[in-house]
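**Student:** need the 3D shape of this:
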Amino acid sequence: MRDSAGGGSAWKIAADLPDPELPVVTIADLGILRDVTEDDQGRVHVTITPTYSGCPAMQTITDDLVATLTAAGYQSVDVEYVLSPAWTTDWMTEEARAKLAAYGVAPPGPASGPVPLALSVRCPQCGSSDTRESSRFGSTACKSLWVCRSCREPFDHFKAI
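**Tutor:** Below you'll find the predicted structure:
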């Protein structure tokens, strides 16, 4: 039985799993949850795509998926990493972008189409676009550190990939 349409219980359980680095969003919000299948024997197969190769959160996500689905009564849980097609920030839901902004992380713009040149990023604290990049890498490799010139607050910006 295939669950990836979003109607099955294994899909719902996996989709509700928070990201370990940004717990305000789920792995489904981020678009890294690709597929969930379950059968009538209690076996579940979950397919996920890392935000980038070498993402240190993938082992935690795998462990959390196995623990959460096992606690829900599934007998066997297998997690597979799929690297192609590569994850892109375009897979993030609009809800994820709104949650990130509310959490204080500037969400990424679109990654498809012409390569965007970010001269400034809107501050998630005060809304000003008078900002500057302080460091290409923020609290994780998928984020950069920015500073608002208006409110003087630092903030993470989720890079468009």
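**Student:** when you work out contacts or count neighbours from here on, use the C-alpha atoms and nothing else.
**Tutor:** Noted.
**Student:** distance check, residue 61 against residue 131.
**Tutor:** 33 Å (CA to CA, to the nearest Å).
**Student:** cool, residue 145 as well?
**Tutor:** Residue 145 sits 11 Å away from residue 131, going by CA to CA.
**Student:** what do you get for residue 67?
**Tutor:** Residue 67 sits 41 Å away from residue 131, going by CA to CA.
**Student:** more neighbours, those two?
**Tutor:** Taking neighbours as other CA atoms under 10 Å, residue 67 and residue 131 compare with residue 131 leading, 22 against 13.
**Student:** so which other helices or strands are in contact with the helix or strand hosting residue 145?
**Tutor:** Using DSSP states H and E, residue 145 sits within strand 143-148. With contacts taken as 3 or more CA pairs under 8 Å, 6 or more residues apart in numbering; DSSP states H and E, strand 143-148 sits against strand 131-135, strand 154-158.
**Student:** another one to check against the first:
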Amino acid sequence: MNKRAALLLLIIGIFAYGINYGTAFANSIEERNRPEKACSEEFEKYRKKLDDRVLKDIVKSYSLDLSGFQEFTNRELDLKVGDSMNDHSDQISLQHLFVGGSIGSMRLFLENSLEGTRGYFLYKRVDGNNVLKVLNKMGNIWVVMTVDEKKADKLEQKPFNWDKCAD
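**Tutor:** As a prediction, the model looks like this:
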């Protein structure tokens, strides 16, 4: 009986060691070859190029002039620690626009920054159509006044090749 128990404990010990060794080995390889670290700058260039192509296509399709407009990202609309929701209802009223999918980034342009009264929200739907939402500020709240969608090309782009910079 003691031999069987000892043999069983030995097998369990070897099995446990093998699992832990394999996990530790896999993690070290993953940490060493993380493509995000190796390719982050190159991927940002790739993404910016796509965003620029999308914006150019949308601006052309609507004949927009964005001079005098300032671009805001979703992250810039986030409240900071200590900010009162009542004092920043204009920012909060814009955040819902960034929900959903798009080809490239969704882009928000406001005339005269958050103090202005007019803006555009632009994006390319996943099906390729261009979307323009015209915004007006009423009191402290930004309101979507019109939504216009135009048929457009999908702007096919090759997927980013993470393997090319995995070294």
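**Student:** what's the TM-score for these two chains?
**Tutor:** Once superposed, the chains reach a TM-score of 0.23 (TM-score structural alignment, normalised by the length of the first structure), with 69 aligned residues with a CA RMSD of 5.4 Å.
**Student:** that older thread, got the angle between the strand holding residue 145 of the first structure and strand 154-158?
**Tutor:** Here strand 143-148 of the first structure runs at an angle of 140 degrees relative to strand 154-158 (axes from the mean of the first three to the mean of the last three CA atoms, to 10 degrees).
**Student:** strands along the second structure, start to end?
**Tutor:** Secondary structure of the second structure by DSSP state E: the strands cover 69-72, 103-111, 118-124, 130-138, 141-150.
**Student:** buried set for the first one?
**Tutor:** Pointing back at strand 69-72 of the second structure there. Across strand 69-72 of the second structure, burial judged by 16 or more other CA atoms under 10 Å covers 69, 72.
**Student:** could you do the fourth one as well?
**Tutor:** If you call a residue buried by 16+ other CA under 10 Å, then strand 130-138 of the second structure has these buried ones: 130, 131, 132, 133, 134, 135, 136, 137.
**Student:** quick one, what contacts the fourth one?
**Tutor:** Okay, so that is residue 133 of the second structure. 120, 121, 122, 144, 145, 146, 147, 148 (CA atoms under 8 Å, 6 or more residues apart in numbering).
**Student:** the residues you listed: which two are farthest apart?
**Tutor:** 122 and 145 (13.6 Å; CA to CA).
**Student:** these two: who's more crowded?
**Tutor:** Set side by side, residue 122 of the second structure and residue 145 show more neighbours around residue 122, with 23 against 10, by other CA under 10 Å.
**Student:** residue 59 of the first structure: neighbour count?
**Tutor:** 10.
**Student:** and residue 13 of the first structure, how close does it get to residue 45 of the first structure?
**Tutor:** Distance of residue 13 of the first structure to residue 45 of the first structure, given as CA to CA: 13 Å.
**Student:** with neighbour numbers in mind, choose between those two.
**Tutor:** Shown here are residue 13 of the first structure and residue 45; by other CA under 10 Å, residue 45 has more neighbours (19 against 14).
**Student:** isn't the more buried one up against residue 81?
**Tutor:** No. Contact between residue 45 of the first structure and residue 81 fails when scored by CA atoms under 8 Å: they sit 10.8 Å apart.
**Student:** ends of stretch 72-91 of the second structure, what's the gap?
**Tutor:** Stretch 72-91 of the second structure has its terminal residues 10 Å apart, counting by CA to CA.
**Student:** thank you kindly, that will do.
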